[in-house]
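J.: here is my input; please provide its structure:
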Amino acid sequence: MAERMWTIDSIWHGLPMPELRQAFLQQVHLAPLPDLQATLDRWIKLVADPGTAQPKIEALREWIKQHGREPEELHTRGLDHWHNTWKAQQEQPD
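T.: I've put the predicted structure just below:
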């Protein structure tokens, strides 16, 4: 696969749900400068190959199925992008 020149705009347009786009912009705007590239890299990975998030999303679904709720540490451990992806998939018909 050829290396693509990503921009904030192209990442934003590659996200399928408005909630994901909002979470992306929020994380980019609030990321400390030393962490900005890592933040962007995570979003690029999600947009470039959405299948890479699937195992984590499935594990989260199973946990919620067993416990009836989201794990408390979901948001405090910086996993909001996985949460948003999971929510986006829940809203899609099977």
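
J.: C-alpha from now on. contacts and neighbour counts both.
T.: Fine.

J.: which residue sits closest to the most centrally placed residue in the chain, ignoring its sequence neighbours?
T.: With distances taken as C-alpha atoms, centre = their mean, H81 lies nearest the centre of the chain, 3.0 Å away. Distance criterion C-alpha to C-alpha, 6 or more residues apart in numbering; nearest residue to H81, sequence neighbours excluded, is A23 at 6.9 Å.

J.: let's see this one next to it:
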Amino acid sequence: MQYFVVMIDYGRRGREAIVDPEITRREVISRIESGEYKNISFIHEIVDSSVEDITADILGEATLPDIGTSGADLQADQFDRLRDLRKHETA
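T.: Take a look at the predicted model:
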């Protein structure tokens, strides 16, 4: 049996491991290229009872779109800004 584990890091909101035994290597690459998988912590390939970290290989194969700073996590930035404003409020 072979499958892939893609760990997505959402920052302060936590992490999510995506495990689907039916997804292929090509499908993982396709999802990275489409932007469905972002902020990847690691990608592991599980074959029988062995685990291999293939993050660099997969990311090297994926043609990533060029996104500037406009692709930053704006929601997290907004949460940080609101937290900072609350810290500096006077009672």
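
J.: where does the TM-score land?
T.: Once the chains are laid over each other, their TM-score by TM-score structural alignment, normalised by the length of the second structure reads 0.22; 43 aligned residues with a C-alpha RMSD of 4.6 Å.

J.: element containing the residue nearest to H81 of the first structure?
T.: helix 18-30 (DSSP states H and E).

J.: what's in contact with that helix?
T.: 12-13, 15, 36, 39-40, 43, 80-81, 84-85, 88 (C-alpha atoms under 8 Å, 6 or more residues apart in numbering).

J.: go through the residues you listed and flag which are in helices.
T.: Residues of the contacts of helix 18-30 of the first structure located in helices (DSSP state H): 12-13, 36, 39-40, 43, 80-81, 84-85, 88.

J.: out of those residues, which are buried?
T.: Neighbour-count burial (16 or more other C-alpha atoms under 10 Å) applied to those gives 12, 39-40, 43, 80-81, 84-85.

J.: tabulate those (a markdown table), appending distance to P55 of the first structure.
T.: Rendered in a markdown table, the data for those read as follows (distance: C-alpha to C-alpha, whole Å):
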| residue | distance to P55 of the first structure |
| --- | --- |
| W12 | 23 |
| T39 | 20 |
| L40 | 21 |
| W43 | 16 |
| D80 | 16 |
| H81 | 14 |
| N84 | 15 |
| T85 | 12 |
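
J.: any idea which of these is closest to L60 of the first structure?
T.: T85 (10.8 Å; C-alpha to C-alpha).

J.: any idea how far the closest one lies from L33 of the first structure?
T.: Per C-alpha to C-alpha, to the nearest Å, T85 of the first structure is found 24 Å from L33 of the first structure.
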